[in-house]
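Undergrad: Okay, sequence plus prediction incoming.
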Amino acid sequence: MQEKAKIQHVPIKVYRSADRLMIAAPMPGLEPEDINVRVDANGHLIIDGIIRGLLKDIKELLIDEWSVGSYHRELDLPNTVDAVHANITYGNGVLVVAFPISEQTIPASLMLQKTGAKHGEYVGHTGHLS
């Protein structure tokens, strides 16, 4: 019998350069199209990841010391950012979001496009990701 996935708090790293604010979050087990990144007008970041097919094709779970599952994280960003022009990548189970720092917050809700097996991206800016 499969259990319903619980929503997990995502640990993050937040760092910045002179013109970018970056967030990295481990979110293993997802498909890129199951990840949503939002920034509201108040500079509040919301990251959601919904897992499909929990323990798909697993006949007998013998040891369960860590879990993949649905993820959620909210954070007040330390800088105003332009979310429309963010670059986002998802690969090897890690989500990386690079926001251009701007004079005022420009909100957006961003979905990744699949670029390969378990890889995805959202390109809002042709510049660098880091």
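TA: Arrived safely, thanks for sending.

Undergrad: drop to CA atoms for contacts and neighbour counts, all remaining ones
TA: Will do.

Undergrad: Now do the buried residues in stretch 26-45.
TA: If you call a residue buried by 16 or more other Cα atoms under 10 Å, then stretch 26-45 has these buried ones: 26-39, 43-45.

Undergrad: Between the two ends of it, how far is it?
TA: 16 Å (Cα to Cα, to the nearest Å).

Undergrad: Distance from the chain centre to that stretch, please.
TA: From the chain centre to the centre of stretch 26-45 is a distance of 4 Å (Cα atoms, centre = their mean, to the nearest Å).

Undergrad: putting a second one here so we can go through both:
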Amino acid sequence: MATYDPFRDLDRLASSLFETRRGPRRMPMDLYRDGDHYVLSADLPGIDPGSVDIDVDGQLLTIRAERTLSEGEGVKWITRERETASFLRQLNLGQGIDTDGIAATYSNGVLTVTIPVSEKAKPRKVQVVADAAAPTIQAHESTQEPQPVEQ
């Protein structure tokens, strides 16, 4: 059950009124592993897909996007709450990622980046091979009766 917190709303209002920071904003995202790849989903509503820039530098994945709003000539705004904005998110991919196989799609305001696990990092079975030169132990049948063990 959600509870009403007047201070949260007041804080949100104060942040919007007194915010002077005009740098890049963070985009909300989800990240999960599905089999042999990771899936990153980031909310980027109102973004032109052509403005999305994804770079991989070593093990650093950087996502940048710009939201621009059209300025109509002779338009008189009644209210304007949507702003132009730039978004930035950086992730350290770590080891075991196939950076050449990273792919991205954008649909309905959600950017989806598929990050494959490298072949080297995938779990695999190691086959055990018997060495023909190694001595083998052969079982012999015993004719003696088992003896009781003293404790």
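TA: Thanks, I have it. Everything quoted here is computed from the prediction, not taken from an experiment.

Undergrad: Now, the buried residues of stretch 26-45 of the first structure that are in strands?
TA: 26, 35-39, 44-45 (DSSP state E).

Undergrad: Closest to N79 of the first structure out of the residues you listed?
TA: N79 of the first structure has its nearest neighbour among those in H44, at 10.2 Å by Cα to Cα.

Undergrad: ranges for the strands of the second structure?
TA: For the second structure, strands defined by DSSP E occupy the ranges 29-34, 37-43, 53-57, 60-67, 85-92, 103-107, 110-116.

Undergrad: Spatially nearest residue to the residue nearest the centre of the first structure, not counting backbone neighbours?
TA: Centroid check for the first structure by Cα atoms, centre = their mean gives L95 as the closest residue, at 4.5 Å. Spatially, and ignoring its direct neighbours in sequence, L95 of the first structure is nearest to A25 (5.1 Å; Cα to Cα, 6 or more residues apart in numbering).

Undergrad: who touches the equivalent of the one you found over in the second structure in this structure?
TA: In the second structure, the residue matched to A25 of the first structure (TM-score structural alignment) is A42. Applying Cα atoms under 8 Å, 6 or more residues apart in numbering to A42 of the second structure gives the contacts 27-30, 110-112.

Undergrad: Check I7 of the first structure too.
TA: Residues near I7 of the first structure by Cα under 8 Å, 6+ apart: 69-72.

Undergrad: Please point out which of the residues you listed the second structure shares.
TA: Retained contacts for these in the second structure, judged by both residues aligned by TM-score structural alignment, their matches' Cα atoms under 8 Å, are 69-72.

Undergrad: Tell me the one among those nearest to A83 of the first structure.
TA: Of those, the one sitting nearest to A83 of the first structure (Cα to Cα) turns out to be H72, at 18.2 Å.

Undergrad: excluding its backbone neighbours, what's nearest the residue mapped onto that closest one from the second structure?
TA: Superposed on the second structure with TM-score structural alignment, H72 of the first structure falls opposite L88. In space, and not counting its chain neighbours, L88 of the second structure is closest to R64: 4.7 Å by Cα to Cα, 6+ apart.

Undergrad: Show me what that neighbour lines up with in the first structure.
TA: Match for R64 of the second structure (TM-score structural alignment): D48.
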